[in-house]
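K.L.:
sequence and predicted structure below; questions after.
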Amino acid sequence: MPQTHRGAAPSGRRRRPFTLLLLAGLIGLGLGLDSAAADGRARLETFLKGLTSLQSSFEQTTFNADRTRVTQGRGTLYLQRPGRFRWEYDAPNKQVIIADGKRVYLHDLDLDQVSHQSEEKALRGTPALLLANDAPIERDFNTRPIESTDGRDWVELTPKAKDTDIVRIELGFGSTGLESMIMEDSFGQETRLNFGQTKRNPILDLSLFKLDEKAGGDFLSFD
């Protein structure tokens, strides 16, 4: 898997706010930045342009504020724009996060528990909002190109909303498209995702974006 351009950091999982579990205005002057750094914003726009669906494997690592590793995971991401996605964690803890266009459901198979919230509230300021929504980037995020140290094109995004749990997002683009994502939350924890085996605009079964009616256990609403 590709490596990120900085040091390391994924987050605690059981009793944190719902939006922290999800698995996301233009500065745009470009003055004083070399062309490689300025490419991050352009790569993001190119990546999102014409994107209707996506399938990718991922590896995730979360670190505490002191950059001590907390958790690791891996799984598969399915995306159907607008408004639908599925993050399926295979290991070490089996979880499924589903957005059906109206609500976001977190099904923790280990806890036998389903938490759910409106998409508008759950996705505010998160990378999932950027990937799943087809609205202009500048509606929800400020952007700033980052000078690259690993040969890839990086861009930083900060949510415009003031009440978000995610305070900073960095996206790294390489030869295969979006390869890495870094998120920092309001607790100073950092989550890193590396993507691979990505398929752009595949035909996906829409049943992927519906909560299994057989899902048992407790249902907890965070609205």
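P.N.:
Thanks, I have the structure now.

K.L.:
please count neighbours and contacts with C-alpha atoms only from this point.
P.N.:
Fine.

K.L.:
who touches the longest helix anywhere in the chain?
P.N.:
Across the chain, the helix with the greatest residue count (assigned by DSSP state H) is helix 35-48. Helix 35-48 is contacted by residues 30, 131, 143-148, 153-155, 171-173, 177-178 when judged by CA atoms under 8 Å, 6 or more residues apart in numbering.

K.L.:
this is the comparison structure:
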Amino acid sequence: MKKLLLAPVLWASLTIPALADQLSLGQISDYLNSFTNAQSPFTQINADGTISTGTLYIKRPGKVRFEYNPPDAALVLAQAGAVAIFDTKLGGQPDTYPLSRTPLSIILAKTINLGQADMVTGVASDGTTTTVTAQDPENREYGSIDLIFTADPTELRQWVVKDDTGGATTVILGALETGGDLPNRLFDIEAQKLK
């Protein structure tokens, strides 16, 4: 009788897919350090619930470009320690902030070490993804970032930036293409100001 009762339990355990192990901070840091250049289509869910799409370009260290598709008229560039937000419909000078004031500076660093003291404030896994919550330990008031990774292979799939007012912006990546070379002009804030 005991064998008959255990049989369905054993069968069920064989048919349920194994959950992915939580990625370690070392594995995630190694993955992020494995590429200098990357690009991906993205979908952005803004804090007000609106949705934007575009293409993301990353060139580490310190450079990023969010090129938004119409009807959005925005372009976000990071270079030389600054982030510039352009409204291409209105023209004029961009809003500019120090890159260090944004949690994106964590993944744009020359060398990424998520195990650095106080940088990571949480790590969680739901069996499919690993979420790393991080913030600049010297500028906690500037917000935080949740980086969401899948395993086998390790890939950055999305992030959620939480600002100092409690607003959250989610960026969902498409296929992240790494390698190749991205020209520095893609990230040139001063050249963009002259357009």
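P.N.:
Perfect, I can see it now. Being a predicted model, the structure only gives us computed values, none of them experimental.

K.L.:
just to revisit the earlier point, which of the contacts of helix 35-48 of structure 1 are buried, as a PyMOL select command?
P.N.:
Burial among these is assessed by 16 or more other CA atoms under 10 Å; the matching PyMOL selection reads:
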select buried, resi 131+143+144+145+146+147+148+153+154+155+171+172+173+177+178
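
K.L.:
in strands, which of the contacts of helix 35-48 of structure 1 fall?
P.N.:
Of the contacts of helix 35-48 of structure 1, the ones assigned to strands by DSSP state E are 143-146, 153-155, 171-173, 177-178.

K.L.:
nearest to Arg86 of structure 1 among the residues you listed?
P.N.:
Leu178 (17.3 Å; CA to CA).

K.L.:
in structure 1, which spans are helices?
P.N.:
Under DSSP H, structure 1 gives helices at 35-48, 119-122, 127-132, 137-140.

K.L.:
of all those helices, which one comes closest to Asp90 of structure 1?
P.N.:
So among those, helix 127-132 is nearest, using CA to CA, at 19.0 Å.

K.L.:
how far does that closest one sit from the chain's center?
P.N.:
Put simply, helix 127-132 of structure 1 sits 6 Å off its chain's centre (CA atoms, centre = their mean, to the nearest Å).

K.L.:
and what of stretch 151-160 of structure 1?
P.N.:
For stretch 151-160 of structure 1, the distance to the chain centre is 13 Å (CA atoms, centre = their mean).

K.L.:
that stretch: which residues count as buried?
P.N.:
Applying 16+ other CA under 10 Å to stretch 151-160 of structure 1 flags 152-160 as buried.

K.L.:
out of those, flag the one nearest to Asp112 of structure 1.
P.N.:
Pro159 (32.3 Å).

K.L.:
can you list the buried residues of stretch 151-160 of structure 1 in CSV and add distance to Ile203 of structure 1?
P.N.:
Below are those laid out as CSV (distance: CA to CA, whole Å):
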residue, distance to Ile203 of structure 1
Arg152, 28
Asp153, 28
Trp154, 29
Val155, 29
Glu156, 30
Leu157, 29
Thr158, 31
Pro159, 31
Lys160, 33
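
K.L.:
tell me which residue of structure 1 lines up with Phe149 of structure 2.
P.N.:
Aligning on TM-score structural alignment places Phe149 of structure 2 opposite Phe173 in structure 1.

K.L.:
what does Ser29 of structure 2 give?
P.N.:
In structure 1, Ser29 of structure 2 lands on Glu45 (TM-score structural alignment).

K.L.:
same question for Gln135 of structure 2.
P.N.:
So Gln135 of structure 2 corresponds to Thr158, using TM-score structural alignment.

K.L.:
in contact with that match, which residues?
P.N.:
125, 141-143, 167-169.

K.L.:
which of these does structure 2 keep?
P.N.:
Counting by both residues aligned by TM-score structural alignment, their matches' CA atoms under 8 Å, the members of these that carry over to structure 2 are 141-143, 168-169.

K.L.:
could you say which of these is surrounded by the most neighbours?
P.N.:
Ile169 (24 neighbours; other CA atoms under 10 Å).

K.L.:
name the nearest residue to that one, ignoring sequence neighbours.
P.N.:
Met183 (4.6 Å; CA to CA, 6 or more residues apart in numbering).

K.L.:
verify the contact between the one you found and Glu170 for me.
P.N.:
Yes - using CA atoms under 8 Å, Met183 of structure 1 is in contact with Glu170, at 6.5 Å.
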